[in-house]
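**Q** quick one, fold the following:
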Amino acid sequence: MTHTPRSVLVIGGGTSGNSLAVLLRRAGIAVDLVEVSPDWKAAAGSGITLQGNALRVLREVGVLDGIEKHGYASDGIGILAPDGTVIAAHADFRTGGEDLPAHIGMQRSRLQQLLIDRVRASGADVRLGVTATAFRQDGAGVDVTFSDGTGRRYDLVVGADGLHSATREMIGITDRPEPTGMAIWRAPAPRPAGVTRTEMIYSGRCFVAGYCPTSEDTVYAYLVERARDRAALDPDSYADEMRSLSEGYGGAWEEIRASFTDPKVVNHTCFDRHLVEGAWHRGRVVLVGDAAHCCPPTLAQGAAMSLEDVLVLAELLTGRGEWDERLLTDYHARRLPRVRMVIDVSVQIGRWLLDRAPDEERGRDVAALMGRTMSALRELP
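**A** Predicted structure coming up:
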């Protein structure tokens, strides 16, 4: 008798969706991946900080060598005064274990291309410019209708379609992201010769002014401020906004600021808190990553939490004989406490920044809270 492999539809071709597709294909599971954008690399963003626990998952996906080649590894963080003077420097937490760097910064487009190449090589069926428009479920599977008018049946559907997930809405989960009152400006820039680690300033005009090396030649710079009405912001002025907000910061900022000339490469994003407390599935449709949770980037753990979701879900799907309600309930139970911890800590740090509490007292609080959280993240998810 011919064995028909189990089949999974992954909705969303970002970091979590691509990684899940690779892990499932490696186990012989048939995977279709659909991405609503016709350009798989569209809106890749300027840069990303991959903490050790994210690197731990990406090693399993098979892209760590490429990340180490194209990114910039660091074990240290510098805290600076607005004029660029170093106030403190310390080793970052190796949340992925001692055999991995504390973090690697890299250009998002590079990471996306590495993952795209792995998905293509895995044999997954990829369709771009297409998304799911309807689900019809029974106890054995899901019939999916697509935006191009086609339809297919799957054993499981995974919504990896981001913070504003259409999949989440289609299955009736009503939890929505909530703004935290802060926003971040990001842009790529040439790497000043002396910048060899992530460095941040927690005072001055912005709540945080920082940069992270993303290759031998580049950094991504970011400025965190109180959220403004995005409708009142002119996208053509984005580079001017970053230059203005960074005025008064010295050191490497003098060189970085001069590179803010093209508004098209500047990204402006508001901070959101999002957590689906209840089940992350309905029947045989389940959520991963930002579709189920997201947090402000104050811990740089957003990508790591999404990737850990993928690792746990893939482990359960490839290790159990039955794909049933219990499997998806166990997935949620394993992920929820860890994700909630990271979200709560990330939001708390943001609140302290908004309160503009005394630097010395609040600095001790932030350091202690981050230390406890990062130590906990060394444990496997």
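
**Q** contacts and neighbour counts: CA atoms only from here.
**A** OK.

**Q** which residues touch stretch 261-272?
**A** The contact list for stretch 261-272 (Cα atoms under 8 Å, 6 or more residues apart in numbering) reads 45-46, 177-188, 227, 235-240, 294-297.

**Q** just checking, which of these belong to strands?
**A** Taking DSSP state E as the definition of strands, the contacts of stretch 261-272 contribute 178-188, 294.

**Q** most surrounded residue in the residues you listed?
**A** Greatest neighbour count in those, by other Cα atoms under 10 Å, goes to residue 294: 28 neighbours.

**Q** could you find the closest non-adjacent residue to that residue?
**A** residue 274 (5.0 Å; Cα to Cα, 6 or more residues apart in numbering).

**Q** tell me the secondary structure for the one you found?
**A** Three-state call for residue 274 (DSSP: H, G, I helix; E, B strand; the rest coil): strand.

**Q** just the strands in the stretch 51-200 of the chain please.
**A** Secondary structure of the stretch 51-200 of the chain (DSSP state E, counting those that start in this stretch): strands located at 72-74, 76-80, 86-91, 103-106, 125-128, 132-138, 141-146, 151-154, 156-159, 178-190, 198-201.

**Q** tell me which of those lies nearest to residue 285.
**A** Closest to residue 285 of these is strand 156-159 (Cα to Cα; 4.7 Å).

**Q** picking that back up, of all the ones in strands among the contacts of stretch 261-272, which two lie farthest apart?
**A** Greatest spatial distance among the ones in strands among the contacts of stretch 261-272 (Cα to Cα): 178 and 188, at 27.3 Å.

**Q** how many neighbours does the residue nearest to residue 294 have?
**A** Neighbours around residue 274, by other Cα under 10 Å: 21.

**Q** state the distance from it to residue 179.
**A** To residue 179, residue 274 is 9 Å away according to Cα to Cα, to the nearest Å.

**Q** helices of the stretch 1-150 of the chain, start to end?
**A** 15-26, 52-61, 64-70, 108-122 (DSSP state H, counting those that start in this stretch).

**Q** need the winner for burial among those helices.
**A** Mean neighbours per residue, mean count of other Cα atoms under 10 Å, is largest over those for helix 15-26, with a mean of 24.

**Q** tilt between it and helix 52-61?
**A** 40 degrees (axes from the mean of the first three to the mean of the last three Cα atoms, to 10 degrees).

**Q** and helix 15-26, what does it pack against?
**A** Helices and strands in packing contact with helix 15-26 are listed as strand 7-11, strand 30-35, helix 52-61, helix 108-122, helix 302-319; criterion 3 or more Cα pairs under 8 Å, 6 or more residues apart in numbering; DSSP states H and E.

**Q** right, and the ones you listed - which one's nearest residue 136?
**A** Closest among the helices and strands packed on helix 15-26, using Cα to Cα: strand 7-11, at 13.7 Å.

**Q** I'd like the structure of this one too, to check against the first:
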Amino acid sequence: MSADPSRVLVVGGGIGGLTAAIALRQGGHSVELVEIREDWAVTGWGLSLTGPALRALDTLGLADRLIDLGYGITTIANCDSDGNLIAEVELPGLLGPGRPAQAGIARSELTRVLRDSAASHGAVLRTALTVAQTVENGTSVTAVLSDGTTRDVDLVVVADGAGSKTRELLGIDVTPAYTGQMVWRAVVPRPAWADRLFTFFGPGDNAGLIPISAAYAYCFLTENLPTPDVLPDDELADRMRERLRPFGGRVAEVRESIRKPEDVVRRAVNTVLAELPWNAGRVVLVGDAAHTPSPQLVSGAALAVEDAVVLAEELARTPDVLEALDAFGRRRHDRAALVVEASRRVARLEQAGQQTEVPGLLGRTHGALAAAI
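**A** Sure thing, here's the model as predicted:
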């Protein structure tokens, strides 16, 4: 427990915000979390919790529960468009014998577990609210919420995503950068052969499959597109099947199960990397608000959970909030930069048709991320 418990307001109820609420409550701080959405809706169908993510979640007592709800993964199989193996990447196991290196999981399940954990630890969770303004008071900060009410707190943790509106209020100048790619995701029944993370390098687009439970997986497709666009929702399933047409073998099998437009999401791939400092006074950025990699590294969630753990550690280490925030940023920046820059490099390699260089880059990056935080 912190030697000097603080009053903390967390902005954003995604992975970063909820794990921050859990870690800070475990550290003895008073926590209120505000989320602008009314229904805790999540975007996308699934994600992969990498070894570093599971290691950080293990310190919060959540790793095994999430592994049980998801699907354990130990390797990445990188294949050509017909499913022939090019290279296999053995993932670093960070939880010890008998536990997987990664876990695929439905986003809805992950969010539910994190929300329930935050509430059970005593965090106050409120929806349909966000921060409209913050005013520094020397030894505290006043947050004006979107409903006109105010909170006088010791710290505001900003976890409202890559397009963070609160970041703009702080004057931290960083604009999400489009990578030249769109990502498609569709939930599908899990084929019996999908017992690991698969990637398939096509002649133009790249695809993959990640199991998220015994019954389901999600198929992803990375589309190279110079300028992002928006397609009609009712066309998404048909359009995704068409984009997967150049792939044979296992992808062709999965392709035909993509039939419902509501099972498909398509988003522009943007990256964010804020330079230090990540705080303006007693207001600090965490998770995607500070650093957003592209999805090829499957490490956005890991960085967000690690941020929560490290922030709680630094607040426990020193009673001076500003010193703690400075130490937090210095511990986290280079690691986040490694992931964001590697993900940008992957996007450039894919766009240049140099996919055979991607497995080595992924392996080196995941190896580096196995180091202690």
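
**Q** got a TM-score for the two of them?
**A** The TM-score (TM-score structural alignment, normalised by the length of structure 2) is 0.94; 371 aligned residues with a Cα RMSD of 1.9 Å.

**Q** re the thing from before, tabulate the strands of the stretch 51-200 of structure 1 (JSON lines), appending distance to residue 325 of structure 1.
**A** Output for these, formatted as JSON lines (distance: least, Cα to Cα, whole Å):
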{"stretch": "strand 72-74", "distance to residue 325 of structure 1": "41"}
{"stretch": "strand 76-80", "distance to residue 325 of structure 1": "43"}
{"stretch": "strand 86-91", "distance to residue 325 of structure 1": "43"}
{"stretch": "strand 103-106", "distance to residue 325 of structure 1": "36"}
{"stretch": "strand 125-128", "distance to residue 325 of structure 1": "26"}
{"stretch": "strand 132-138", "distance to residue 325 of structure 1": "13"}
{"stretch": "strand 141-146", "distance to residue 325 of structure 1": "12"}
{"stretch": "strand 151-154", "distance to residue 325 of structure 1": "16"}
{"stretch": "strand 156-159", "distance to residue 325 of structure 1": "11"}
{"stretch": "strand 178-190", "distance to residue 325 of structure 1": "29"}
{"stretch": "strand 198-201", "distance to residue 325 of structure 1": "43"}
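
**Q** for residue 309 of structure 1, find the nearest of those strands.
**A** Per Cα to Cα, nearest to residue 309 of structure 1 of the strands of the stretch 51-200 of structure 1: strand 156-159, 11.3 Å.

**Q** which part of structure 2 matches stretch 311-320 of structure 1?
**A** Using TM-score structural alignment, stretch 311-320 of structure 1 lines up with residues 309-318 of structure 2.

**Q** show me what residue 16 of structure 1 aligns to in structure 2.
**A** Match for residue 16 of structure 1 (TM-score structural alignment): residue 16.

**Q** should've said residue 252 of structure 1
**A** Aligned by TM-score structural alignment, residue 252 of structure 1 pairs with residue 250 of structure 2.

**Q** next, the mean deviation of the helix or strand that its match is a member of compared to structure 1.
**A** Taking DSSP states H and E as the criterion, residue 250 of structure 2 maps to helix 249-255. Aligned to structure 1 and superposed, helix 249-255 of structure 2 gives a mean residue distance of 2.3 Å (mean Cα distance after the TM-score superposition for structure 1).

**Q** okay, buried residues for that helix please.
**A** Buried residues in helix 249-255 of structure 2, counting neighbours by 16 or more other Cα atoms under 10 Å, are found at 250-252, 254-255.

**Q** going by distance to residue 355 of structure 2, which of the residues you listed wins?
**A** The nearest one, if we look at the buried residues of helix 249-255 of structure 2 relative to residue 355 of structure 2 and count by Cα to Cα, is residue 251, at 17.3 Å.

**Q** hmm, residue 83 and the closest one touching each other?
**A** Yes - judged on Cα atoms under 8 Å, residue 251 of structure 2 makes contact with residue 83 at a distance of 7.4 Å.

**Q** any idea how far residue 204 of structure 2 is from residue 122 of structure 2?
**A** Residue 204 of structure 2 is 49 Å from residue 122 of structure 2, by Cα to Cα.

**Q** next one: residue 221 of structure 2
**A** 40 Å.

**Q** between the two, which one's more packed in?
**A** A side-by-side neighbour count of residue 221 of structure 2 and residue 122, using other Cα under 10 Å, places residue 221 first with 23 against 16.

**Q** tell me which residue of structure 1 matches up with the more buried one.
**A** Applying TM-score structural alignment, one finds that residue 221 of structure 2 aligns to residue 223 in structure 1.

**Q** and the residue most central in space within structure 1, what does it touch?
**A** By Cα atoms, centre = their mean, structure 1 has its centre lying nearest to residue 303, at 2.7 Å. Taking Cα under 8 Å, 6+ apart, we find residue 303 of structure 1 in contact with 15, 50, 54, 289.

**Q** give the contact list for the third one.
**A** Under the criterion of Cα under 8 Å, 6+ apart, the neighbours of residue 54 of structure 1 are 96, 303-305, 307-308.

**Q** which of those are still contacts in structure 2?
**A** Retained in structure 2: 303-305, 307-308, out of the contacts of residue 54 of structure 1 (criterion both residues aligned by TM-score structural alignment, their matches' Cα atoms under 8 Å).

**Q** can you list the buried residues in stretch 148-165 of structure 1?
**A** Neighbour-count burial for stretch 148-165 of structure 1 [16+ other Cα under 10 Å]: 153-163, 165.

**Q** farthest pair in those?
**A** Farthest pair in those, by Cα to Cα: 153 and 163, 25.5 Å.

**Q** what distance do you get for residue 336 of structure 2 to residue 147 of structure 2?
**A** 34 Å.

**Q** repeat for residue 259 of structure 2
**A** 41 Å.

**Q** over to residue 32 of structure 2?
**A** Counting by Cα to Cα, the gap from residue 32 of structure 2 to residue 147 of structure 2 is 15 Å.

**Q** can you check residue 164 of structure 2 too?
**A** When residue 164 of structure 2 is compared with residue 147 of structure 2 (using Cα to Cα), they lie 18 Å apart.

**Q** cheers, nothing more for now.
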